[in-house]
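*Asks:* have a look at this prediction, sequence included:
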Amino acid sequence: MATALQLTGIGKSFDGFQALTDADFDARWGEVHALLGENGAGKSSLMNIAAGLYAPEAGRMWVDDNPVQLGGPRDAARHRIGMVHQHFKLVKPFTVAENILLGHPLASGEGSHRKRLGQLEAQIRAKAAELGFDIDPTQRVAHLSIAEQQRVEILKVLLAGARILILDEPTAVLTDAEAERLLSTVQALARSGAAVVLVTHKMADVKTYADRVTVMRGGRTVKTVDPKQVAVAELVQLTVGDSVAVPQRRRDGVAAGAPRLTVRGLRSAVAGGRPALDGVDLQLKAGEIYGLAGVGGNGQGELAAALMGLDDAVEGDITLQDVGDLKRLSNAQRRSLQFAAIPADRYGLALAGALTVAENFGIGQVHAGSYGSPWRLDTRKLEADAQAAVEQFDVQGVRSLGQKAALLSGGNAQKLVLAREFGRAPRIVLAHSPSRGLDVRAGAEVHARLLAARDAGAAVLLISEDLDEVLALADRVGVMTRGRIVAEFDQPADRQAVGQAMTDHG
C-alpha cells in the first residue's frame, strides 16, 4: 500500500519541556494504523503536528509522498487531513448542519445562507446514511449524546474532504456497543481507500481493528509492529516499559491503620454516554499512600473533585472516620478536619494568581479566624507564618511576600500549595497529579512531602497518570478505568500486571 502520511525525526517542546524527540510515524492508504502509548507519551502532540495545530521544531512531513510544511489546520485540510479531537470542538447551541458548515467549502459559496445550509443538510444525510450514522442535521448539538456528537465531528472532517482521518482517543467516553460500532465504521472507511490513524491506549481496540500499531513512550517512537503477530503482554511491555523493580520508598513491616475515608458506590449523573464515575469503591487507611493509576479521562478528575468538595452532584457514600457523611460538610468544615487538597490544576483551583504569596498562603485559614476576622486581618502574623512556610518548603523566586503568586514557576507554585495545605499536620491528603509538569528536583520534593505526611499518620490518596510515580510511592495500588476501580495490588506490585489492568478494562 502507498504511504498517505509520513513524519520523520519530529521534535517539539513546550515551555522547555521536550514533548517529542526524533519521533517517526507513517500511515498507508487503506489501513487503520494505531498509535499506542500512555498519557504523556507524545501521541496527541505528534498528531496535532500532522493536523497543522502545532509547528514542529525539527523533522519533516510528507503527504502522499510529497513534502509539505503546514501553516495551520486549514493547510492540513487542503491536504485532506482531518482530526477528530478527544475533546469535541462543537458549538452546542448550533445545529449539526450549522456546526459542519463552519469548516465546509459551502461556507464561502454562492447563494443565501439558508440555501447553502439546505444543500449541506442533504449532504449530511447522504454521508450519514453511507456510514450508518443516525444523525438529524437540524438537531441542536446540545441535545445530542456524546456518541452522536462524535459522529458529527467525523462527518465534519469527512464532508470537508478529509481522506486521512486522525481519531484521538475516540472510544474514551463511549459505551462498549458505541465503541464497537464506531470502530467498525472507521475500519470500513479505511477499507474503502482512506487512511485512518487511531490514537489510543486500549489494547483491545488495537488488536481488533488495527492493521499496524506504533508504540510511543516518553515522546519517542519505540516500535511499529503488526498487532496480529504480537501478544498483548508484549504490547503492554512496549507501552509501559520493562517490568523492572522500582525502588520503593516505603516503611517495610509497618502496617497501615484503620480506614479513615470510605467510598461506596460513587456515581455521577451524566446526560448521554457513560457516567464519569460508575460505582467507585475505595478505602483510604491512616498511615498509607493509596496510589490510583490509570489513563487520564477515566474518572480520576471527577473522583478528586467529589472528594475535595468541588462537585456535589454525585450519588453514593463518602464516609469519614468518627465524623460520618463527608458530602454534607462544607469546604470550610473539611479544612477544619485537616484535609489537604492538591488539585491537578494548581493555577486554576489551588492558587489565585492575582493575589499575593502571603494571601495565597493564608487564604485557607482566614475563615477559620486564625488571622482575625476577614475585615480586620492580623497581617503581621499572616506574613510571619507565610515567611516561615516559604523558607521551610524552599519556595524559590519569592522576592517579597507581596509578590503575585502568578509570577512563581510551576514547581514553586506547587511548593506554595504544599506549604499551605501541609501547614497543619493533615489527617487526609488528596493529591491529583502533584508532580505533573515539574522538574526532577521539584517532583522529588513533592514526593518527600507526601511520604512525610504518610509517615505522620495521614491517609494519602495519590491520583496520577505517571505509573512510575504511583509504583514508587504507593503502599497499595488501584487501577481506575471507565469510572470504576477495577483492580488493586499490594506492594511490591508488578509493573506489567498493573499496566495490563490499565488496558484490559479499557
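*Replies:* Here it is on my side, so go on.
*Asks:* only C-alpha atoms from now on, for both contacts and neighbour counts.
*Replies:* OK.
*Asks:* which parts of the stretch 201-350 of the chain are helices?
*Replies:* Along the stretch 201-350 of the chain, the segments classed as helices by DSSP state H, counting those that start in this stretch run 203-209, 232-240, 300-308, 331-336.
*Asks:* second one coming, line it up with the first:
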Amino acid sequence: MIRAHITHAQASSSNPRPERIMAENVLLRLEGITKTFGGIVALEGVDFEVRAGEVHALIGENGAGKSTLMKIATGVHHADRGRLLWKGQVVRLHTPRDAHRLGIRMVPQELTLVPQLSAGENIFLGCLPHRRGLFSWVRWKEAHERARALLRELGHDLDPTRPVSELSVAEQQLVEIARALAFEAELLIFDEPTSPLSEHETERLFQVIARLKARGIGVIYITHRIREIYRIADRVTVLRDGRHVLTRPIVETTPEELVRAMVGRELREHFPARGPRVIGEPLLRVERLSAPGRFYDVTFSVHGGEIVGLAGLVGAGRTELVEAIFGAREYTSGTIRIAGRPVVIRTPADAVRHGLALVTDDRKTKGLILTASVHTNIILPVHTRIAHLGLFLNARAERQLTERLIRELRVKTPSADHPVMLLSGGNQQKVILARWLATTPRIFLLDEPTRGIDVGAKAEIYEWIRRLADQGAAILLVSSELEELQRLADRILVMHRGRIVGELSREEATDDRILYLATGGGA
C-alpha cells in the first residue's frame, strides 16, 4: 500500500478546498514549510512550486536552506509545519520511496549507481524485465534494448552494456536521468549537476534538460553558477537564511539583483580588480614531466606574482599533473625546478618543505580531516613544514596563528574548536586555504578551488587569490569555469589528452578559442 497519503478535497461548491484552486500545470507546491534542527531554524515559512515542462532554478548561499527544502520534497526530511501538494492534492511523504511513487526523483551530486553493473542494469535496477514461471530469469536483451531507447530519447548513443565504472561522470549522470525516466519520473531535481563537468559536457547536459522540458517533465535546478540559470531556467527562486526572498521569471531579473538577494547586501565586483603587480622570476618550472597514461612531456613556468590558468576537459590530465607536482602522484620522467633549482618531490611533505601548497577540489577526501577541529586542520601542515628542522610551535602561538587566519579569511565558525565537517562548503574551502597560508608557501596549486561553493564565498576566495599574487606568490589555477580563468589568470595553458596544446594571453582567451584547443583543435 502506498504510504504517500493523498488527502482528496471534498466536493463542495460553496467552500472549495484551496488545494483545488491552482494552475493545472503545477506539479509540486510547498506551502509555508518550516523546519528546525535542534533549535536551529533551517527553513521558516517557505513557499515554492514547480510546473510541468518548466526549469525552476533554486539558488542561495550555502546554509540558505536549499538542500533541506529539497529533502522535504523528496521524503528524506519531514516539515515541522507547512504542507506539500502534488498536482493539487495534499500529500504526506514518509520516505523517499513515497516521492518516487509520485514521480519525484533526485539526480544527486554524489551519484548512486553501482559501478560493477552495466549502464542498462543500473537503469532498471529493481525492475529488470524478467520471464515469470517456475524458474524466473532476467530478459537481458530486452533490458539493454529498452535502456538504449531511453538513452537515445535523451540524445545519446551510450552503449548500455558498458560497466558504469568505465563511464565518465557526465555519462553516469545520463544513466541517472535515464533511470528516473524508466521509473516514469515527472519531476527531476538536479543538485549542482555541472560541478564535475567540463564546458562541453555542461552544454550536452543542457540539451538533455531541454528534451526533458519538451516532454513536459518539471525540473528543479540547484546551482551556485548564476550564469547557467540564464541559459536554461524559466523561473528562479532565491532563499536566504532559511527564508524565501524572491520568485520571478528569469527574464525579469539581472545577475546583480540575484546576487544581492542571495547575500543580503551589495557585493563588490565578483572578480576583484587586478592591483599593481610585478611579475618576477620563475618560481615554479616543470620540464618535460611525464606519467604515461596521465600526462606527457609537460613543460611550463609560473613566475612570482603571476596567475597561470590551466584549462581542459574532464580527463585531460590537469588534476593528475598538479598532484604529481605536489608529490601526491608518481611521475616517471622530467624535472621540477623551484626558484631555478632542481628539486626532488616524491611526497606531499617534500612539496610543503619546498614551499608548495595544494588547494584541492575534493575537500572531503583529500583536503580536510572532517572529524577534526578547525584549529587542528589549520595547524597540521605547519608541523610538517618545520618538523624536519627540529622546531615546534607552542600551544599559545598555534592558537594565535589559527585565530588570526580565521579572522583574515572570515571563516564562519562558532570557534576554532568546532568540527570542520559542520561548516558550509565555502567555509571548509577557506579552512584549506588558511592551513596553507599558515605554512607561508611561495607557490600555490589551486585545483578547482571554488567548486560547489556559493557566490559570496567565491568572491572572497577570488580576492585572496589576487592578493596572494599581488604579494609575489606564483599561482597555478585549474578551473572548469572559463570565466574564472579569463578574469583571474594572466595567461592560460590548455591541456588535451595529457598534453599542453596551447597557451593564450588574457586577450586571446575567448570561450571559442579555449574550447577549440581543449577539444583537440590545436593538437
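*Replies:* Arrived safely. It should be emphasised that the depicted structure is a prediction, and the values quoted were computed from it without experimental measurement.
*Asks:* can I get the helices of the stretch 201-350 of structure 1 in CSV with distance to Leu155 of structure 1 and mean neighbour count?
*Replies:* Formatted as CSV, the helices of the stretch 201-350 of structure 1 follow (distance: least, CA to CA, whole Å; neighbours: other CA atoms under 10 Å):
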stretch, distance to Leu155 of structure 1, mean neighbour count
helix 203-209, 20, 19
helix 232-240, 31, 20
helix 300-308, 30, 21
helix 331-336, 44, 15
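*Asks:* of all those helices, which one is nearest Tyr54 of structure 1?
*Replies:* helix 232-240 (24.2 Å; CA to CA).
*Asks:* quick one: list the elements packing against that closest one.
*Replies:* For helix 232-240 of structure 1, the packing partners by 3 or more CA pairs under 8 Å, 6 or more residues apart in numbering; DSSP states H and E come out as strand 212-217, helix 495-504.
*Asks:* closest to Asn39 of structure 1 out of the helices of the stretch 201-350 of structure 1?
*Replies:* Nearest to Asn39 of structure 1, of all the helices of the stretch 201-350 of structure 1, is helix 232-240, at 10.3 Å by CA to CA.
*Asks:* now do that closest one: everything it contacts.
*Replies:* 36-38, 203, 215-217, 222-223, 243, 467, 495-496, 499-500 (CA atoms under 8 Å, 6 or more residues apart in numbering).
*Asks:* just the buried residues of the residues you listed.
*Replies:* Among the contacts of helix 232-240 of structure 1, those buried by neighbour count (16 or more other CA atoms under 10 Å) are 36-38, 203, 215-217, 222, 467, 495-496, 499-500.
*Asks:* which of the residues you listed lies closest to Ile100 of structure 1?
*Replies:* Ile100 of structure 1 has its nearest neighbour among those in Leu36, at 29.1 Å by CA to CA.
*Asks:* grab the nearest non-local neighbour of Gly264 of structure 2.
*Replies:* In space, Gly264 of structure 2 comes closest to Arg240 once its chain neighbours are excluded; the distance is 7.7 Å by CA to CA, 6 or more residues apart in numbering.
*Asks:* just Ala349 of structure 2 next, same as before
*Replies:* Excluding its sequence neighbours, the residue lying closest to Ala349 of structure 2 (CA to CA, 6+ apart) is Thr384, at 6.4 Å.
*Asks:* what would the buried ones among the contacts of helix 232-240 of structure 1 look like in a markdown table with distance to Met61 of structure 1?
*Replies:* Shown next, in a markdown table, are those (distance: CA to CA, whole Å):
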| residue | distance to Met61 of structure 1 |
| --- | --- |
| Leu36 | 20 |
| Gly37 | 21 |
| Glu38 | 24 |
| Met203 | 28 |
| Val215 | 19 |
| Met216 | 18 |
| Arg217 | 20 |
| Val222 | 19 |
| Leu467 | 32 |
| Arg495 | 35 |
| Gln496 | 34 |
| Gly499 | 32 |
| Gln500 | 34 |
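*Asks:* how big's the offset between stretch 114-126 of structure 1 and structure 2?
*Replies:* Its aligned residues in structure 2 lie a mean 3.6 Å from stretch 114-126 of structure 1 after superposition (mean CA distance after the TM-score superposition for structure 1).
*Asks:* and that stretch, which residues are buried?
*Replies:* For stretch 114-126 of structure 1, a neighbour-count test (16+ other CA under 10 Å) marks 116-117, 120-121, 123-125 as buried.
*Asks:* and Gln89 of structure 2, what pairs with it in structure 1?
*Replies:* Correspondence of Gln89 of structure 2 to structure 1, assessed by TM-score structural alignment: Asn66.
*Asks:* follow-up on the earlier one: list the ones among the buried residues of stretch 114-126 of structure 1 that fall in helices.
*Replies:* Among the buried residues of stretch 114-126 of structure 1, DSSP state H puts 116-117, 120-121, 123-125 in helices.
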